[in-house]
Every structure is written in C-alpha cells, then in structure tokens.
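>>> The sequence and its predicted three-dimensional model are supplied below.
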Amino acid sequence: MNKKAALVLSGGAARGIAHIGVIEELTKHGFKITSIAGNSMGAFIGAVFVMNKIEEFKERILALDKKDVLKFIDFSFGKQGFIKGEKIFKELQNFFPDTDIENLKIPYAAVAADIKNMKEVVFTEGSLYKAVRASISIPSIFKPVKTDNAVLVDGGVVNPIPVNRITRTKNDILIASYVNANIPYSKSSIPDQHYKQKSVDFNKKFKELLSKRENKDKLNYFSLLSKSTNLLTHRLSIMNIEKYKPDLLIETSRETAGLFDFFKAKELIEAGKKATIKALSDNNTLS
C-alpha cells in the first residue's frame, strides 16, 4: 500500500518532544514523510526533521537535566511575557543554520498569528529560523516577534494543528499528531527514582526563582491567561480535526508534561511512540 505521509504536528511546548517518537515510529512502520506542517513546538520539530537534525536534537534533549532547562529560562516579568526567550532563541539559531524554506527537501509550513492585523500567517517561504521563532512565541510566556507591520505570536491562537495548511501530494496519507489530547495518562511509566527526583528538584528551583511577591502576582496572571489560551487552542484543535478529518490521528495526552518539562524527553518520546502504535493498531488499513 501507499506509505507517503503528509504530517501535521501540533504545538504543546515540552509535550511537543513526543513528536520525535511519532516520527520514529511512523518511519519504523514504513511511512515516508513527503510534507510537514506545524505550529509552535510542532513547527520546531518539523524544522529539525527537514534539516536532518532530528537525531542530533534527540541526543541533545535527552541529555538535559533540570539545571540545563533553568539555564535557558531568562525571566523578565515584563508586560509582554515573563520570559525574554533570548537564551532559547540563541540556542535555536546555534542548533541549525538558517535556510530558506523553499530550499528544504520537502514542503514545509509553520503557522503564527499576527495580533496586530488579526490574522493567521503561514510561512511557506523565506527564513526558516524566523518562521519557527514566530511560531513558538507563546502569548504571555515569550515576547512576540515585531516587524514593521506585524506583531507575531504562537499560531495556536488561530490554528493550533494546521491540518489545512499542509502541502499534499498525490495518494499521500494525511497524518496529524496532537500532543494536547484530553485523554488519561498513566504516571507509572516514569522510569526510575532518579527521574522523579529531577522533577522534584526542578519544581523546587523554579519556585525559588519566583519567590518575590510581585513576581508571584504576575505569574498568577500569566498562569490564568495561559490556561484560558490552552482551552481556546484545544477547542480550535478539535474543530480543525473534525473539519479536515486526517486519515490518521495520533493523540498524546496533555498530562504527559508541563510547559517547561523538557527534562522528561525520554518519557515524552516513548509516549509519542506508544500513541503512534495505538493509532496504527486502531486503524488496520494503515498499519
């Protein structure tokens, strides 16, 4: 049977690491990804894939511990977001050299939202870095990307799982990976005591960084806004999925990780693999 896949990757911050497991499992089952589209972390993982850097990124992310994650979080508590993002975006630039999207090996699209002109922006050409940078600018978390005539933020507020923005090829299979699914997740899959301790230590250190009262008040505001945005993006995702009906929907629970839990990479990649295996098993015509 045909195994060409048009792959759509949702946003989800650290949960987006699960997309690595999805890609690995799809490849293992004989699928060839012929086009890719993503939002936020999905746009980043998609870019890493098309740049042939996914193994390198996987190795890097698996080596992260709590100190590495905190090192990249430069708090600002400004009016536009409580993280500057400069350290993260510098690392992003260092990770892969910029290139024009139209020169990539397969069609690629990243989605952002222009909150100045109230519209969706789809990057299918031009700078790959700028496209990813705009797509991952989560409202209330990172400062938006400003240009002469636009203010760009995470595309999740307009198109969190851009099933309708992927380039299709003849006889391909439309596959969507959604890492914010409202489904149960078993915490028993946490691998060992050392891993659990990393989570405890990270949360303790994170709270220490937010010890000032004024910062706590601002964080509570950002937290409320973030939760409200999460509800909006989830409903938009469900609407998109129901409207455009991907041939295969791979769902990873939103309970797998928090926003900055990048040190859970091993668990997240495994969760992505398991979600893919389940989706293929439930759809016998594609397995």
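Thanks, I have it.

>>> drop to CA atoms for contacts and neighbour counts, all remaining ones
Noted.

>>> Please look at residue 157 and residue 233 and confirm they touch.
Yes - assessed by CA atoms under 8 Å, residue 157 is found in contact with residue 233 at 5.9 Å.

>>> Point to the residue nearest the middle of this protein.
residue 41 (2.1 Å; CA atoms, centre = their mean).

>>> Correct me if wrong: that one contacts residue 10.
Yes - applying CA under 8 Å, one finds residue 41 in contact with residue 10, separated by 7.3 Å.

>>> shared neighbours of the two, which are they?
Residues touching both residue 41 and residue 10 (CA atoms under 8 Å, 6 or more residues apart in numbering): residue 16.

>>> give me the number of residues near residue 106?
Residues within reach of residue 106, counting by other CA atoms under 10 Å, total 14.

>>> Please settle this for me: is it part of a strand?
No - assigned with DSSP: H, G, I helix; E, B strand; the rest coil, residue 106 falls outside any strand and is coil.

>>> out of everything not next to it in sequence, what's closest to it?
residue 35 (5.4 Å; CA to CA, 6 or more residues apart in numbering).

>>> Just say helix, strand or coil for that neighbour.
Judged by three-state DSSP, the three-state class of residue 35 is strand.

>>> contacting residues around it?
5, 6, 7, 106, 107, 108, 166, 167, 168.

>>> which one of those is nearest residue 84?
residue 108 (27.0 Å; CA to CA).

>>> what number of residues lie near that closest one?
So residue 108, with other CA under 10 Å, has 27 neighbours.

>>> which stretches of the stretch 151-287 of the chain form helices?
Taking DSSP state H, counting those that start in this stretch as the criterion, the stretch 151-287 of the chain contains helices spanning 193-209, 213-244, 265-282.

>>> Relative to residue 149, which of those is closest?
helix 213-244 (24.2 Å).

>>> That closest one - contacts with which helices or strands?
Other elements packing on helix 213-244 under the criterion 3 or more CA pairs under 8 Å, 6 or more residues apart in numbering; DSSP states H and E are strand 81-83, strand 140-142.

>>> take the one below as the second:
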Amino acid sequence: MKSPVKTLFFILLILIGNPLSQNFNYSKSITPRELISKEYTNETQKCDLALVLSGGGARGIAQIGVIEILDSAGIKPDIIIGVSMGAVVGGLYAAGYTPKELDSIARSINWGELLSDIPERSIMLQTQKETESKYFLTIRFKAGKLLIPSGYLAAQKLLNKLSELTAAATIRSKKNFDKLPIRFRSVITDLTTGEAIALRKGNLGEAIRASISVPILFMPYTIDSFYAVDGGLRMPVPVEVAKKLGCKRIIAVNTTAQLIPRNQLNTFNKVAEQTTTIMQQDLIASERLLADVWIEPDLRNHNSTDFTNIDSLIEWGKDAARKALPKIFETIKKHEFIKIDTIISTPEIPGLQNLLRGTITSKML
C-alpha cells in the first residue's frame, strides 16, 4: 500500500480524533464472551480442534505458511475462525483452496492495486487522468462544513476479488458456513454497538470483506443488520469465539503488529501504529491464555502495509509452525481417549455355582 493512503489515514485521525477511543470504551472491563452475538454463535456441532487466525495486514499472510505445515502434518481443524487478514486466509482455506493454492494466490495478487479504488488508467477518461495525476485527496464541503468520509476506500476491487474466489463455495454451501469443506467463522465488530460478531452464514466473500474494514482506511461494510468494521478491534486473535463454540483444542496464530523499539519510533506513522498496538495488548494477552497452542511467527517487525516480501512472510510462518508441531501433537494426544474393545458387564466364572454373586464382586472391588 502506498504512502499517500497511510498519510491520509493519519490526517483523518487528527481531524476527527482517535475513533477507537471515541467509539469504544476501553476503560470498562468487558470480556469478549459478553460481546459475541448469541444468534451468530449458537452451536451444537462437535468441535475437537479449532484453528484461530489473526489480523495484521500483510503480516497475516504468514498464516498461509502455518496452514501449509499443519496440512502436511495431517492436522485438519474442525473449524477455522478468522479476523481481518486471518479471515481472508482462513476463509479461502475453508472454502476448499489447498495451502499451495493459497500460496499461489498470495503471490499472484497485486495487493497495492487490489487495496486501491483508483480505476486503471487504461479505462479512465483524459480529464480523469489529469485529475488523478494532480491530487490524491479530494476534500468536500457542504454548507461551509467539511465533510469527513466514513472511510477512504470502499474496497470494491477487494470485494470483487473475494467474491470471485469464493463464489463457488458460497453456492455449494448454500450460504451456510457450516457446509463449507471446513467450517468457518468470520469475526467482525459492529460499529453501532461495539459487539464482536462471529458470522456463520451469508455470502462468504462479503463476510470476509466485512472483517477487514479497518476504520477510516476502509468504509464500514453493511452486512445483514450489522455496520461492520475490522473484527480485530474487539478480538485481534478471536480465541474466545472457539471457546464459545465448545472447541476442545485450540491452535491460535498471532501475526498482529508487535511493539516497535524506541529507536525506531521516528515517524508519525510509526507512533500512531504503536498506539494502536498498545491498545490491543491486553486483549491479545487474555486470548493467549485461552489457547492450547499459540503460534507467533518471528516477522522481524515487518510492516503491516508491506506486501512486497510474500516469500519471506510465508517461510516465517512455516518456521513457526514447524517449531509448534511437538506441542500440537502433545495437545492432541492429551485429548485422545483410550479405545475400549470389550465391555464386561457381568463376570461369569464356571464351576462356582454355589457361591453368592456378591461374594465374587466384593472381592473384585
């Protein structure tokens, strides 16, 4: 993503204040469990193993590498719960794409173009080209008042791509995410109520798009009755959703932004990013306590808006998953039950017809 987009993000933060602190009361202690819509998480299906995927922008692509290692080791989750970029990666995997196909998709996409709503110059009128080359920001006024948009990008190109990739799965599943090859939940934040919602039905592409609506950068997305923004606002790593669904074992992957060292806090952008990261620390810490296995790839402070190093991101994800395999297998083994071949309800001992049954059973206890 180019610097003008990031610049606009922080200009708008200055103009209207920090929306995260204004719209959500972080001083009030609210557990994620209280914020999950019962309608969208009421479950009865069996869930032995859940895979929880986080956000992190470009950093979230590392989760493809994690999935590739888990898949090759024969570890298949019963359900995938994704938020933001984790909803993209997890949603496509749940839809039936193989890890190799996910890898290919991530490498083939022009992310800068996909995350921009500027039309290709080849289809623009000459006047549009002239305007586009002069300005990257247009400010509108009404009745002498500055109009602040709800978001810089409608992300229509992104929605189109997601719809293209998930159309077949949406049709086959009849818009029921429990009918996908792997069950799936896309976590959003309802901007109206502040609730975290785990979507389990609808158009798969739209459900994923709704989860990545980073406030101000992307316009909120209306889905069902929800005014959706990035699910990571309330659940950066939505382990609590898996707990709510009754999953016995939970593997969580955290690719959210890490705290930046002091000597690197030398730009306004980095200071603003650090502020958001700090606000998420307690939420992430509480989710970590709920996971059986926590995978956190070493992403070398990779910038969340840098989509130029896909190879390294995926390899870093693989490295972290390989290191976690012993813990994963140990966790799976702990939850396995010993198979009972034969059940003896009443012992029969030939030749002891004259003994009372109670005499025999009392000696066996």
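Everything's here; your move. The model shown is predicted, which means the values in this text are computed figures rather than measured ones.

>>> how about residue 129 of the first structure, what's its partner in the second structure?
Counting by TM-score structural alignment, residue 129 of the first structure corresponds to residue 205 in the second structure.

>>> Please, which helix or strand holds that match?
Using DSSP states H and E, residue 205 of the second structure maps to helix 204-211.

>>> Would you mind finding the most buried of the helices of the stretch 151-287 of the first structure?
helix 265-282 (a mean of 21; mean count of other CA atoms under 10 Å).

>>> mean shift of that helix relative to the second structure?
When the second structure is superposed, helix 265-282 of the first structure averages 1.6 Å from its matched positions, counting by mean CA distance after the TM-score superposition for the first structure.

>>> what helices or strands is that helix leaning on?
helix 18-28, helix 54-62, strand 248-253.

>>> May I see the buried residues of the last one?
By 16 or more other CA atoms under 10 Å, the buried positions in strand 248-253 of the first structure come out as 248, 249, 250, 251, 252, 253.

>>> from the residues you listed, which is closest to residue 63 of the first structure?
residue 252 (22.4 Å).

>>> Give the equivalent position in the second structure for that closest one.
Alignment note (TM-score structural alignment): residue 252 of the first structure maps to residue 297 of the second structure.

>>> out of the helices and strands packed on helix 213-244 of the first structure, which comes closest to residue 116 of the first structure?
Here strand 140-142 is closest among those (CA to CA), at 15.5 Å.

>>> re earlier: thought residue 254 was touching the match of residue 252 of the first structure, still the case?
Yes - at 7.4 Å, residue 297 of the second structure and residue 254 qualify as touching, with contact defined as CA under 8 Å.

>>> Give me the three-state assignment for residue 74 of the second structure.
Applying three-state DSSP: residue 74 of the second structure is coil.

>>> Over in the first structure, tell me which residue corresponds to it.
So residue 74 of the second structure corresponds to residue 30, using TM-score structural alignment.

>>> got it, and residue 55 of the second structure?
Match for residue 55 of the second structure (TM-score structural alignment): residue 11.

>>> any idea how far its match is from residue 117 of the first structure?
22 Å (CA to CA, to the nearest Å).

>>> what's near enough to touch the residue nearest to residue 181 of the first structure when sequence neighbours are not counted?
Take residue 181 of the first structure and drop its neighbours on the chain: the residue closest to it by CA to CA, 6+ apart is residue 253, 4.7 Å away. Taking CA under 8 Å, 6+ apart, we find residue 253 of the first structure in contact with 179, 180, 181, 182, 183, 184, 185.

>>> Just to check, the third one is in contact with residue 250?
No - using CA under 8 Å, residue 181 of the first structure and residue 250 do not qualify as a contacting pair, with a distance of 9.2 Å.

>>> Mind listing the shared neighbours of these two?
By CA under 8 Å, 6+ apart, no residue touches both residue 181 of the first structure and residue 250.

>>> Near the equivalent of residue 105 of the second structure over in the first structure, how many other residues are there?
In the first structure, the residue matched to residue 105 of the second structure (TM-score structural alignment) is residue 60. Using other CA under 10 Å, residue 60 of the first structure has 12 neighbouring residues.

>>> how close does residue 60 of the first structure sit to residue 265 of the first structure?
10 Å.

>>> Now which residue in the second structure aligns to the residue nearest to the centre of the first structure?
That one, residue 41 of the first structure, aligns with residue 85 by TM-score structural alignment.

>>> which residues sit in contact with the match of residue 55 of the second structure?
Contacts of residue 11 of the first structure by CA under 8 Å, 6+ apart are 38, 39, 40, 41, 42, 43, 156, 160, 161, 178, 179, 180.

>>> Max pairwise distance over these: which two?
Maximum distance among these (CA to CA): 15.0 Å, for 43 and 180.

>>> what about the two, which has more around it?
residue 43 (31 against 23).

>>> Helix, strand, or coil at residue 164 of the second structure?
helix.

>>> how far away is the one in the first structure that sits across from it in the alignment from residue 124 of the first structure?
Using TM-score structural alignment as the criterion, residue 164 of the second structure maps onto residue 94 of the first structure. Separation of residue 94 of the first structure from residue 124 of the first structure (CA to CA): 22 Å.

>>> Could you do residue 208 of the first structure as well?
For residue 208 of the first structure, the distance to residue 124 of the first structure - CA to CA - is 42 Å.
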